[in-house]
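K.L.:
sequence first, then the predicted structure:
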Amino acid sequence: MKLHAISIFFLLQLLYLQNVAAQNIRSIFLFKDVMKSNTTALKTSGFNTLIMFGIGILDNGDIKYYSNTPGSQDVVVASGGSYVGGAALADKVRSFKTNTTGINRVEISMNSQHVKNLMSRPGPGAETPLYRNFAALKEAWTLDAVNNDDEVLYDVASTVAFAKMLGKIGYKYTGAPYTNAQFWQSLVRQVNSGLKEPDLLLDRMYLQCYDGGANNNPAGWANALGIKVVPIVWVTNDSKPVYGVSAAQARTRFSGWSSSQKSALAGGGYWNDFDIEKMGLSYRDYGAVLTSVFP
């Protein structure tokens, strides 16, 4: 009886920890070239998830990293089934989860370009260049997930095929919606068909709550998708300052959502590190907001 009680206790503890983990995603999108961003600050300011923007698929199945930073060059990182992005870049990405760090998940974010064509021909098979390139990149960068930032194509069938291909390689799949809830709803349902938590393939939705998604309501999206969402706000910036929020304003927004819509939230996050550094803002201040609201 005592052993039985102990087993139940540890089972309950495990379920509790899984539930807590599902509520405390603290993310930031990396728009700046990771070779030039403040790696130490990203690792030690309270974030636990980094989403590297942006990765692109070329028409032949090669994968390119777009640095998005003045003075940096875009670079093909996987070709012919091998990693070709260089040791320095691989070491940098791998370092996010090593030594003194709070990061436990690194994702790459990409749009939908060439996905439909490549899923049609040559398809998602393990022998295809695209499959082999994503496998090589995962190993080289120790990646955890691929983020879908589709804002144009919205083709359900090819996106589902692509997500399932990534799942076979060992990736998780995530979304970054701001509109077209019907597409994202269909995607979640089909990608996760037959799966249950914590083994969902499409396991996170980073909901854009700025710019075109400024009026998005996390609870409404969570209800429509059948999965908790991670609302993303834009830090103070000079590109579209009307959509930027200070750390204090971010705290107000996240706290408000957490107070009124807690069951809909899996955490919170920001777009993007480039503006934090460009505007002379504090990673620690923005990170502290997330650790406070989503501990």
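P.N.:
Cool, the structure landed. Note that the structure is predicted; figures quoted are calculated from it, not measured.

K.L.:
please count neighbours and contacts with C-alpha atoms only from this point.
P.N.:
Noted.

K.L.:
longest strand of this protein?
P.N.:
strand 49-57 (DSSP state E).

K.L.:
got another one to weigh against that:
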Amino acid sequence: MSAYPIAIYGNGLFQDGYPNPPVPYATQVQQLNAGITTVILWSIHIHAGGDLYLNDTLFVSGGQIQYATDNKSGVNPDFPKLISALMTGGSVRDLLVSVGAWGTTSDFTAWLASRDQVKANLAILKSTFGVTGVDFDYEGDYTTQDQTMIVTLTQDVGSLGLFATYCPYTATSFWTSCLTDVYQQAGTQLVKWMNLQCYAGGGGNSPTEWAQAVQDTSGTGVTDAYAFIVPGYGVLGADGGDPASLEQTFAGLAGTGITGGFLWNSGGIWSTEASGGQSAPLPSDYAAAISAGLGVGASAKAAVDA
């Protein structure tokens, strides 16, 4: 059995390159379902009024999915078919949408200003595609006001029957304080795990130090702080390494209690595959590297539930 979660940030998944992607969309589905457990659509941007965009493409408005009719506006009309195949065809268990990115704090302020409309738009993603969670890729100033905002929006996610994940790269105390506030206000921990960025600006992060910080913070409701931290690393084509180097990295975490990892990002894999042919690593190769490095012998799903 594999580690859990083995997540991947789907960079414009099933949309980038539409209608001519570097790797056919149906092939992407098959490759993800050979080892990936969690697919995270990246990135959802929230505009004034609560409309959701998948990168620069209008995705959901007024509680309705917006499909392309002219190859320009709206998402790939094959999205329902592709997502259905993704969620029923193999290893994928969870589908998340990630809000934000570097330099996009306006996504969160727009969300806060249009909470009811965003909730309606997220609800349609849940009912149409089976979305199970929302990832918070907030990279802002980390003020007390920001903390209140993140906690409020996390509770909105929980009210829809979805779970949240946080995707930090810095500001440990900010994120642990958010966990405490969520738990105190909701009576349960709505955040299932942290996708810890260990690349780019987070390249110096120690997953075990973050886990220890969660463990040392009282009142979070997190029962297994080490399984709660899910470290992520870049792949070839996204300023990262190959599966062999990833396996070495995760071997350094074996025995710590960390049970999964994530990949940054699908666009790097598809571009490398398109240029490298049969010799290029696939998502399954990276997934196997995470499991082999951690030495996981059984699914760790229960361990990440707070």
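P.N.:
It's in. Keep in mind that what you see is a predicted model, and the values were worked out from it rather than measured.

K.L.:
in the second structure, what range does the longest strand of the first structure match?
P.N.:
Mapping strand 49-57 of the first structure onto the second structure (TM-score structural alignment) gives residues 38-46.

K.L.:
how much does that stretch stray from the first structure?
P.N.:
Once fitted to the first structure, stretch 38-46 of the second structure is off its aligned match by 0.8 Å on average (mean C-alpha distance after the TM-score superposition for the first structure).

K.L.:
what about that stretch, distance to the chain center?
P.N.:
On the basis of C-alpha atoms, centre = their mean, to the nearest Å, stretch 38-46 of the second structure sits 7 Å off its chain's mean C-alpha point.

K.L.:
ok, stretch 202-222 of the first structure next?
P.N.:
Distance, stretch centre to chain centre, for stretch 202-222 of the first structure: 13 Å (C-alpha atoms, centre = their mean).

K.L.:
which residue numbers in the second structure does that stretch align to?
P.N.:
Using TM-score structural alignment, stretch 202-222 of the first structure pairs with 191-211 in the second structure.

K.L.:
report the buried residues of that stretch.
P.N.:
191-199, 205, 207-208, 210-211 (16 or more other C-alpha atoms under 10 Å).

K.L.:
how many residues are close by residue 274 of the second structure?
P.N.:
A count of nearby residues for residue 274 of the second structure, using other C-alpha atoms under 10 Å, gives 15.

K.L.:
where's the residue nearest to residue 282 of the first structure when sequence neighbours are not counted relative to residue 74 of the first structure, distance?
P.N.:
Computed as C-alpha to C-alpha, 6 or more residues apart in numbering, the closest residue to residue 282 of the first structure that is not its neighbour in sequence is residue 276, at 6.6 Å. Taking C-alpha to C-alpha, to the nearest Å as the measure, residue 276 of the first structure falls 22 Å from residue 74 of the first structure.

K.L.:
which of those two has more neighbours?
P.N.:
Shown here are residue 276 of the first structure and residue 74; by other C-alpha under 10 Å, residue 276 has more neighbours (19 against 13).

K.L.:
can you find the partner of that one in the second structure?
P.N.:
By TM-score structural alignment, residue 276 of the first structure lines up with residue 269 in the second structure.
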